[in-house]
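Undergrad: Got a predicted model here, sequence first, then my questions.
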Amino acid sequence: MSDPDPHVILGAGCAGLSLALALREHGLRAPIVLLDRRPAHDRDRTWCFWDTPGIRFAELATHRWPAWQVIGPDGAVTRHEGADTPYLHLRADDVYAAALERLRGAGGVDVRLSTRVTGVEEGPEHVTVTTDRGRLRAAHVHDALGGAGPLRARRPSDPDGLVQRFLGQEVRTTRAVFDPGVATLMDFRIAAGGEVRFVYVLPFAPDRALVEDTSIGTRPRPPAERRRAIAAHLRRHHGALAAEVLHEERGAIPMSLAARPVRLGPRLGAVGLAGGAARPSSGYAFARIQRQVDAVARAIVDGTPVPATTHPVRLELMDRIFLRVLREDPRAFAATMAALLRGTPPAVLARFMNDASTPLDEARLVAAMPPLRSRARRPRTRPASASGRPAPPSGACAADRPQ
């Protein structure tokens, strides 16, 4: 008897490696092949999320912040103390190394780097995957390429959607200027230029932090502009006249409710960004990826249909309202976020941001933010997009910030 056809995963980043682990953990015995064009797994990004139960790799956190805050354009600080649900930071290289080590121990997993996928053709009995190194026959194919692979054409685009873009630098200052116990999720003391823009500061030590210039809108900003903005922010608001850049990362996360289904065909699926794992209203994805791959793996091993979506459908309404607020009045975003922190207990906010909230949690969130409350009562409308056409009912931080 010939060996069974493998499950082929396109992409060996966070989503692809996590899916391979989930398939093994849930009992899949068939071979698994991961294909990725990257030559090596290095530190290409950062993931952050709140410490709620059941999130794979949470034990790898390099730092935990018991408090987090939002700083308004006028310098007003709104802070949460949430020791039971701290904010966690994971480095990509630590996650990759741990996942690869676990997969080596699981057996039957082949990770092929420096391999570009050029085509995927689904047939009645198998899937043919074409790469720059030849062809593979697969039982199932899972797209974990974040929307950049050959299956992208199967997913509708959202020309009016927003994008969260960021450039972050890990810096070391010449003197102690940071409080390592407090994560600044949003500091709005930065020129916005008509968009939502803020600085994200994760202090690891009094003289070391990850500082990111983040914007939400439709236009990119040159990396040089973001680097100048980070340096200026450190001077003006932290008194850091000089800083050594230890590491830099950047990225773009779609903030849209355009459909990105997990099930693409009888033998085709998608996970991670390709499967809609980035939360449309925030860009957070790490916790959702872990829940998503578990749901997909469980269905495959049990022989049941893979669900079209793996997050609570009711959250789409919350995201839709939030994105409407963001699109219609970006200048009010800072006040909206401050109200969210003031009116929401830390554990409730953490559960909501990690897709683990209850309907009661969500009701408390809506009650805490007048803009959401008023729009939740308003009939659905289709506001004009920047192009003058009616925008779709979907509207449109960075690190969790996904794969």
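TA: Nice, I can see it. Predicted model, so just to flag it, every value in this text is computed and none were measured.

Undergrad: hey, let's count contacts and neighbours off CA atoms from now on
TA: Will do.

Undergrad: Run a quick check on His311 versus Gln290, I expect a contact.
TA: No - assessed by CA atoms under 8 Å, His311 is found out of contact with Gln290, at 11.1 Å.

Undergrad: Of those two, which one has the most company?
TA: In terms of neighbours (other CA atoms under 10 Å), Gln290 is the more surrounded of His311 and Gln290; the figures are 22 against 19.

Undergrad: what helices or strands is the helix or strand encompassing that one leaning on?
TA: Per DSSP states H and E, Gln290 falls inside helix 286-302. On a contact count with 3 or more CA pairs under 8 Å, 6 or more residues apart in numbering; DSSP states H and E, helix 286-302 meets helix 14-25, strand 46-50.

Undergrad: Comparison target below:
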Amino acid sequence: MSNFDFIIIGAGASGLLLADALTSDDFFSSKSILIIDRDDKTTNDRTWCFWEKGEGKFDHLLHKSWPNIHFSGSGFERSASIAPYHYKMLKGIDFYDHYLEKIKKHPNVTWVKDRVTLVEETDQKDLVTAQNGFFTGDTVFNSWLNHQNVLSQKKYPLLQQHFLGWFVKTEKPVFNPEEATFMDFSIPQKGNTRFMYVLPFSEREALLEYTLFSENTLEKSEYEDGIRDYIKNNLGNTAFDITATEQGTIPMTCYPFYGHNSDKIMHIGIAGGWAKPSTGFTFYNTSKKVSALVEHLKQDRPLSKFYKRNKFWFYDLLLLDILHKHNHLGQSIFGSMFKKRNAQLILKFLDEETSLWEDLQIISACPKIPFIKALFRRFF
């Protein structure tokens, strides 16, 4: 049985960004690192999107970026520049290829392709059980999400951001490659929060995703019908070919995942609650969390003390309370924000970088009664 200083379970965004941060810092050059994942990361299994001011450390890997975004609500639509931000898209395979090659060059890193079945904390070491072996470590970073922890409680509502996307190539030029459709609520809501998400790569190529914030997922055919109807009603019913697909679901909850951390085991990525509860955006927040975590480790502070709850957690909780009870209100809430406030302020708010005064500007743009009711339910 091999022992390691650090064990990282999962070679997704959080696992690879953490491994890269550790191997890029001379402070950890003497530390042995084990990375376990059941997949070899040789396929494009996802895309990540985020917004950022100016140039960033992922720019050389980007598939596309957009200087403008579009929003459509009920009887309202707006296209706007988001300068100094750019909306950026990164394909999973490009991310994996870059970071796998970079990390594997370090002699203190061991890779194992296996499926982890159990993580246990003992008095001496952490024990990681996989299908084909056992490993011990001084510290474990676990990106393996245990859904049962969230499902077995009622205090914090659980919604899903679930989606199915088609990469399409159209017969006619119908897209604006300089503008990403952030949310298009013009599609039938059917009692939910439903919108189309459109990322154009050229005038004839784009990713179209039929997306919901709701409690339950749909049959595959319903997502597909939604995309077909959108193309018919909004893109001139042009002929198209599907070049690739993607499908996924991201938990949207304020459940305290950090409560399962200890001084020797820490949950990271979505499993650590690093996804923004109100939007599902995870990648850029994960990058920021990893930087903070590395500094935390260098100060030799307990892992259980890493997480700090802030005001944005409470804002997200109120929104999820509303959408869990009245799922159809998403269209009016996001519509009011984009109608009354500029896109840059909204993106800054969603990045959790606004001042209290800026928070109040966003909050005042939202429908008042649902949030007042949610606030009273939480307190009383």
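TA: Sure, I can see it. Here the structure is a predicted model, which is why all the values come from computation and not from measurement.

Undergrad: Now the helix holding Gln290 of the first structure on the second structure. Mean distance?
TA: On superposition with the second structure, the mean distance recorded for helix 286-302 of the first structure (mean CA distance after the TM-score superposition for the first structure) is 1.6 Å.

Undergrad: Point to the residue nearest the middle of the first structure.
TA: Taking CA atoms, centre = their mean as the criterion, Ala285 is the residue nearest the geometric centre of the first structure, at 2.9 Å.

Undergrad: so what's Ile187 of the second structure closest to, chain neighbours aside?
TA: Nearest residue to Ile187 of the second structure in three dimensions, chain neighbours excluded: Phe195, at 6.4 Å (CA to CA, 6 or more residues apart in numbering).

Undergrad: The one you found touches Tyr210, doesn't it?
TA: Yes - contact criterion CA under 8 Å: Phe195 of the second structure and Tyr210 qualify, at 6.3 Å.

Undergrad: Is it correct that the residue nearest to the centre of the first structure is in contact with Arg279?
TA: Yes - counting by CA under 8 Å, Arg279 is a contact partner of Ala285 of the first structure at 6.0 Å.

Undergrad: Leaving out chain neighbours, which residue sits closest to the residue mapped onto Ile250 of the second structure from the first structure?
TA: Using TM-score structural alignment, the equivalent of Ile250 of the second structure in the first structure is Ile253. Using CA to CA, 6+ apart and skipping the chain neighbours, the partner closest in space to Ile253 of the first structure is Gln164 (5.1 Å).

Undergrad: Which residue in the second structure aligns with the one you found?
TA: Applying TM-score structural alignment, one finds that Gln164 of the first structure aligns to Gln161 in the second structure.

Undergrad: before we move on, what SS does that match have?
TA: Using DSSP: H, G, I helix; E, B strand; the rest coil, the secondary structure recorded for Gln161 of the second structure is strand.

Undergrad: can you check His106 of the second structure too?
TA: Following three-state DSSP, His106 of the second structure is assigned to coil.

Undergrad: what's the burial count for the residue lying closest to Met252 of the second structure once chain neighbours are set aside?
TA: Residue nearest to Met252 of the second structure in three dimensions, not counting chain neighbours: Pro277, with 4.6 Å by CA to CA, 6+ apart. Close neighbours of Pro277 of the second structure, defined as other CA under 10 Å, add up to 27.
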